[in-house]
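*Asks:* Compute the structure for the input listed below.
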Amino acid sequence: MRARYAAYALEESNYVFRTWHPRTRPDEVAADPAVRWTGLEVLATSGGEQDDQDGVVEFRASYDAPGGRGALHETSRFTRRAGRWVYVEGDVRS
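*Replies:* Alright, predicted model coming up:
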């Protein structure tokens, strides 16, 4: 989760694409250069340990954008694929 956040913050779309499960990822992943990510707070985790196949992370990521400051609050699901963690999907909270 932290590596994907850093990739968004550094506009490393290729890393975000590679760490997204092929079943659920879009055809293209592009960072929005107008958004500046300013912080990540992991609120809860479930699974995701060394012997687990799946994991869930609830997080809040803060940002500055042309319309003002905001935060993305999401519960994300990950799975292990070929020994590496990949993002499957998430539920955005309002």
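*Asks:* Could you use CA atoms for every contact and neighbour count after this?
*Replies:* OK.
*Asks:* who does the longest strand seen in the chain touch, helix- and strand-wise?
*Replies:* Taking DSSP state E as the criterion, the chain has its longest strand at strand 68-81. Applying 3 or more C-alpha pairs under 8 Å, 6 or more residues apart in numbering; DSSP states H and E, we find strand 68-81 packed against strand 54-65, strand 84-93.
*Asks:* One more, please, to line up against the first structure:
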Amino acid sequence: MSSVSLTNKHGRVQQRIQAAGFFGIPELKNPRYLLCFKDGRKAHFKAALASADLQAIPLYSHHATRQSLFAKGWQSVTELDRLRAGARLSQPQDKETHHA
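*Replies:* Below is the predicted model of the structure:
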């Protein structure tokens, strides 16, 4: 393995460990479970944008652990997170202007 591959792998492992510690969920060290958690957060943001019911957590998986982690991801989104995401979406995109 090259040093770049090891560095990238090490970075992904560190990201999972950091997420597990930040949210207090040790299962997030597993990349599959981290994806379930992140999918829950993304789904919550999409539902908020669509003005959907944020109390009703949608079915993600019939696998109990994956559904649980999706639900934890969904529930981890706070009002402040939603406000920040809305502010990012409403900011005008900076485009380079070319002058002739």
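*Asks:* Quantitatively, what TM-score do the chains reach?
*Replies:* Overlay of the two chains. TM-score (TM-score structural alignment, normalised by the length of the first structure): 0.22; 45 aligned residues with a C-alpha RMSD of 5.0 Å.
*Asks:* circling back: as a markdown table, the helices and strands packed on strand 68-81 of the first structure with mean neighbour count and distance to residue 39 of the first structure would be great.
*Replies:* Below are those laid out as a markdown table (neighbours: other C-alpha atoms under 10 Å; distance: least, C-alpha to C-alpha, whole Å):
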| stretch | mean neighbour count | distance to residue 39 of the first structure |
| --- | --- | --- |
| strand 54-65 | 17 | 5 |
| strand 84-93 | 16 | 17 |
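*Asks:* before we move on, back to that, next, the buried residues of the longest strand of the first structure.
*Replies:* 71, 73, 74, 75, 76, 77, 78, 79, 80 (16 or more other C-alpha atoms under 10 Å).
*Asks:* For the closest residue to the fifth one other than its chain neighbours, give me its contacts.
*Replies:* Looking back up the chat, that one is residue 76 of the first structure. In space, and not counting its chain neighbours, residue 76 of the first structure is closest to residue 90: 4.0 Å by C-alpha to C-alpha, 6 or more residues apart in numbering. By C-alpha atoms under 8 Å, 6 or more residues apart in numbering, the residues touching residue 90 of the first structure are 74, 75, 76, 77.
*Asks:* Would you mind measuring from residue 90 of the first structure to residue 68 of the first structure?
*Replies:* Per C-alpha to C-alpha, to the nearest Å, residue 90 of the first structure is found 24 Å from residue 68 of the first structure.
*Asks:* max-length helix in the first structure?
*Replies:* For the first structure, the helix that runs over the most residues, judged by DSSP state H, is helix 2-9.
*Asks:* quick one: contacts of that helix?
*Replies:* 13, 15, 16, 19, 31, 36, 37, 38, 40, 61.
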